[in-house]
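need a 3D model of the following:
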Amino acid sequence: MKKRILFLLTAGLGLKSYAQNTATLTVSNNSKDTISRNIYGQFAEHLGRGIYGGFWVDKTLPVAKQDRIRLDVVNALKKIKIPNLRWPGGCFADEYHWRDGIGPRPQRPKMINTNWGGVVEDNSFGTHEFLELCQLLGCEPYISANVGSGTVQEMSNWVEYLNFDGESPLTNLRTQNGHPKPFNVHFWGVGNESWGCGGNMTPEHYSDEYRRYASFAKNYNNAKLKKIACGPNASDYNWTETCMKNIGPGRMWGLSLHYYTLPTGNWSDKGSSTNFGEAAYFNTMKNCLQMEELVTKHSAIMDKYDPQKKVALVVDEWGVWTNVMPGTNPGFLFQQNSLRDALVAATTLNIFNNHCDRVKMAALAQCINVLQALIITDKEKMLLTPTYYVFDMYKVHQDARYLPVKLNAPEYEYEGKKILAVNVTASQDAAGKVHLTLANLDAHNTIAVSTEFKDIAWQAVTGRVLTSAKVDDINTFEKPYTLIPKTFTGARKEGDKLVINMPAKAVVELELN
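The predicted structure follows:
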């Protein structure tokens, strides 16, 4: 079985493994596929300090705000060009009733967040606040509708309230609430994790529910819906098969996939986000690479029913999930963010980019203060994590033309187990510049990558690198710049080839002019 998994990982990335510290890379110019910017999406659930205390802060907090939206957070996310933001969940979505979050805030009913800590929510952050946030961010909203405890009419009304440009009781209500013009929200998730917290449904039952809900979620002028069906949990291939067969490609824009990288592989004790050694690091990277197998196998099933690849694979929950930081609320899912997390992010994004013919959208879990966060806040303080900087380095791929790669790479071995040490993405932007992003997972060895370009002319190379002394190094409020991208001088032109000296445990971004 292990040999088969290694084969799938190798075949999917166009890789071949051999035991040495050099690699060869060929970049071709024969693809018409585009790496969708929506692969770089983010997730903001009503969970812990993700919304309240993250995006939405107390009016007395001494930071720049628009209403109660924190603007230093907004500006940091604008810098990395996040393309979409998924809300309100997650498991929270299937207990959320949108009417509770509109209208005058003092009149909004309070609710219990039964999934995450049992805290009371005052619903001061609702639909209008979320869409104002998306406008400030310059990103598209992605709304997850309530299928688990909601109704068909509830979702239908929400779509009409946001998207109908005409006269109706719901549009009159929207006008009363300060927004006469429609919001034109295109991305809609029809339920979340319906196999679990969203209803514990069978795929057959969910498929029927999806068809019913989707039938009454209407397209209005300038707002054709991109409906995303709840897809499988990790390796539940039967769920994908059933949904593709029973829903059919013509009824959905996308099918979701959720997969979290657990350092231990054990949900009851996932491992620490800060105190870990090489064994936990190696196992985390090994588990991260399972994303390649999942995307490959689910895509193959989708190809049976949708050979033209019209349905997007939407990996709208992914990232590292560890034990919470000691002393914090276990329901708030707060963890730190290390160089290991950055290497997981880089590797996962490379996998998505290399499957851009099918993977059209994704969302890291989560944006602020929860799980593998881009940003951590503490009252007025704000901290950018190593994962944030990976998204900053990788933004060059957004909407760029994918360039196929063939990589012969060495293996990183630990206690008799092996994984491929290097992974890579190549693309060409609208200005003709070629970008490479590489991750070296080997904790010890520099790897020399000799790169050949097919039908691609270039003259000069510049780059940035993200690395640190230890894989468990983190940024803190006291030392916020331990892990930041720095100028990379380890790439040079030798004849027609590019030679890259990839440092151990590092992410590198290169631009060829």
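
from here on, contacts and neighbour counts on C-alpha atoms
OK.

got a list of contacts for whichever helix or strand residue 418 is part of?
Assigned by DSSP states H and E, residue 418 belongs to strand 417-420. Contacts to strand 417-420, defined as Cα atoms under 8 Å, 6 or more residues apart in numbering, come from residues 6, 10, 17, 286, 409, 410, 411, 412, 413, 441.

what do you get if the cut-off is 7 Å, keeping everything else the same?
Outside strand 417-420, the residues within contact range by Cα atoms under 7 Å, 6 or more residues apart in numbering are 17, 286, 409, 410, 411, 412, 413.

tell me the gap between it and the middle of its chain.
Relative to its parent chain, strand 417-420 has a centroid offset of 25 Å by Cα atoms, centre = their mean, to the nearest Å.

quick one: name whatever helix or strand follows it.
Tracing the chain C-terminally past strand 417-420 and defining elements by DSSP H and E, one meets strand 422-428 next.

the closest residue to residue 120 other than its chain neighbours: what's it in contact with?
With Cα to Cα, 6 or more residues apart in numbering as the measure, residue 112 is the residue that lies nearest to residue 120, at 4.5 Å, once sequence neighbours are left out. With contacts defined as Cα under 7 Å, 6+ apart, the neighbours of residue 112 are 118, 119, 120, 121.

second chain to compare with the first, below:
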Amino acid sequence: MLNTKNKLLIILFATTFWNVGAQTKIELSPREKPVTISKHIYGHFAEHLGRCIYDGFYVGEDNTAIPHTNGVRNDVVAALKELQIPNLRWPGGCFADTYHWKDGIGPKEKRPAIVNNWWGGVTEDNSFGTHDFLDMCELLETEPYLAGNVGSGEVQELADWVQYVNFEGRSPMSDLRRQNGREKPWKVKFWGVGNEAWGCGGHMTAEYYSDIYRKYATFMSDWSNTGGLYRIASGANSADYHWTETLMKKLPKNLVKGIALHHYAVIDWNKKGPAIEYTDEQYFRTMKSAWFMNELVEKHSAIMDKYDPNKEIALVVDEWGGWYEVEPGTNPGFLYQQNTMRDAMIAGMTLNIFNNHADRVKMANLAQTINVLQAVILTKGEKMITTPTYHVMEMYKVHQDAELIPLAIDSKSFVWNDEAIPAVSASASKAKDGKTYLSLVNIDPKANQDVEINLGKAFSGVSGRVLTSKELRDFNDFDAPQRIAPRPFDGSKLNKERLHVSLPPFSVVVLALDEQ
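This next block holds a predicted model:
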């Protein structure tokens, strides 16, 4: 039987064991009032841009080389269902404010062609329209998020679109829908009222857009009596806090459910740097820009808290991701870029930020799904591959609709010259399967990070997966589609309520903890 002195020595030994070499310390502390990490944080974005829609999602009903369902690639559908994507934003982006939805309904041979002035100046034949997109969302088992045309469209046009897709009774628009082959409405919940109104959506001031929003939102009627439309206002460009302040002051709560925010991890808008052969300095600057998302979310949320202390209006980050120069030899307007381990770092860090602010961030959309910017899927003819970003999203899906476990983190810094950002980010949740999940990211490209975690209570077991590679600039391509993929992780040691994790350089780790 141990005496008091021996017990004290054991406690001191255990404390010393967990503190030795620990560079980062994390403490989990469940809150009294639970917060759910909305699954809609894990949304995606599909714009009529480059090869995202055509040659990405859609290969045409007459294609005999690629297996498809009504023109939509079956391999893409399977891959996105594996991610459990909760929503998909369409048709833009900048394209949304030049898109007239009636051009994309009815017999395809009779649909008018337009020029995509924003993205490459290519001719758009409108063969992929409202029915095609909403039917595809049913295949994907995901909710559609439609971005309405406010920049060049009229109020009646947007009101008609809502009626066309949502009204079950007799009306001019619902009758037109039936004429075009769809009896039941799709019941679309999520609606963007314009896009980037401060820029490609009309170069408006915040004050002017607020009035325009009120007008358009008023005539977007809903007849389902199931809680109404989820109207999302075109929000700020990165650190434009005046825009958020103005919208929160001027928009009535009965007309708005969410306010958007757009921010990309970019080194310099005039010199974005390459997607693959980036320098160490360019890597650091990309990570610094990605980490800036944390400050943006906190500062925009603080403004929203002044006017909406009960957090009834969501912050919707419906465009985020890395943005680099296009791949050599590709159309500059198509925004096709390769996806390396740097992109996995952006994805893991950003999703941790969103999770940790789940009381205000209720929805987000990675830009974009296929062949554009930080894509989760790349296609080339009959071939399709998934990217490092895809694998992060798949690993993190355990957080969807789970209960957030707040945490405090004291991280070692990732330093470049005289600048520094945290090397480690993390988020935690308790899922409906009873397990506690912990996601950890080490963005340092050269150093392991030893992390000591106080779990707050004892657990009986731990397992996990890691995403990393031999080189930071590694990527999956059509000749080596599985070069980067998750694998089992054995770098954690559990001692009841203490967890020690050794994170490899540039890695994403997701751990599952079993209750006692």
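
would you pull the TM-score for this pair?
Scored against TM-score structural alignment, normalised by the length of the first structure, the superposed chains reach a TM-score of 0.94; 493 aligned residues with a Cα RMSD of 1.4 Å.

what residue in the second structure is paired with residue 329 of the first structure?
In the superposition onto the second structure, residue 329 of the first structure corresponds to residue 331 when matched by TM-score structural alignment.

ok, residue 221 of the second structure - how many residues close by?
A total of 16 residues lie near residue 221 of the second structure under the criterion other Cα atoms under 10 Å.

what residue of the first structure matches up with it?
That one, residue 221 of the second structure, aligns with residue 218 by TM-score structural alignment.

measure its match to residue 152 of the first structure for me?
Using Cα to Cα, to the nearest Å, residue 218 of the first structure is found at 12 Å from residue 152 of the first structure.

could you do residue 62 of the first structure as well?
Using Cα to Cα, which is the criterion applied here, residue 62 of the first structure is 42 Å from residue 152 of the first structure.

ok, these two, which is more surrounded?
In this view residue 62 of the first structure and residue 152 are compared by other Cα under 10 Å, and residue 152 has more residues nearby, 18 against 11.

which SSE is the closest residue to the more buried one other than its chain neighbours in?
Nearest-residue entry for residue 152 of the first structure: residue 213, 5.2 Å, with adjacent residues in sequence omitted and distances by Cα to Cα, 6+ apart. Counting by DSSP H and E, the secondary-structure element that holds residue 213 of the first structure is helix 203-216.

tell me the helix or strand right after that helix.
Using DSSP H and E, the helix or strand that follows helix 203-216 of the first structure towards the C-terminus is strand 226-229.

quick check: buried residues in that next one?
For strand 226-229 of the first structure, burial by neighbour count (16 or more other Cα atoms under 10 Å) applies to 226, 227, 228, 229.

in strands, which of the contacts of strand 417-420 of the first structure fall?
Here DSSP state E is the test, and the contacts of strand 417-420 of the first structure give 17, 409, 411, 412, 413 as lying in strands.

what do we get in the second structure for the third one?
Following TM-score structural alignment, the counterpart assigned to residue 411 of the first structure within the second structure is residue 413.

which stretches of the stretch 151-300 of the first structure form strands?
Remark: strands of the stretch 151-300 of the first structure, listed N- to C-terminal, are 187-190, 226-229, 254-261; assignment by DSSP state E, counting those that start in this stretch.

in the second structure, what range does stretch 274-288 of the first structure match?
Stretch 274-288 of the first structure falls opposite residues 276-290 of the second structure when the two are matched by TM-score structural alignment.

try stretch 190-204 of the first structure
Mapping stretch 190-204 of the first structure onto the second structure (TM-score structural alignment) gives residues 193-207.

residues in contact with the matching stretch?
For stretch 193-207 of the second structure, the surrounding residues in contact (Cα under 7 Å, 6+ apart) are 93-94, 97, 147-151, 209, 213, 231-235, 243, 246.

if we use 8 Å, what do you get?
Stretch 193-207 of the second structure has contacts (Cα under 8 Å, 6+ apart) with 92-94, 96-97, 147-151, 209, 213, 216-217, 231-237, 242-243, 246-247.

got a ChimeraX select line for the buried ones in the residues you listed?
The ChimeraX selection below is limited to those of the contacts of stretch 193-207 of the second structure classed as buried (16+ other Cα under 10 Å):
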select :92,93,94,96,97,147,148,149,150,151,209,213,216,217,231,232,233,234,235,236,237,243,246,247
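
and residue 108 of the second structure, what does it touch?
Neighbours of residue 108 of the second structure in contact, by Cα under 8 Å, 6+ apart: 126, 127.

counterpart of it over in the first structure?
Checking with TM-score structural alignment, residue 108 of the second structure has residue 105 as its match.
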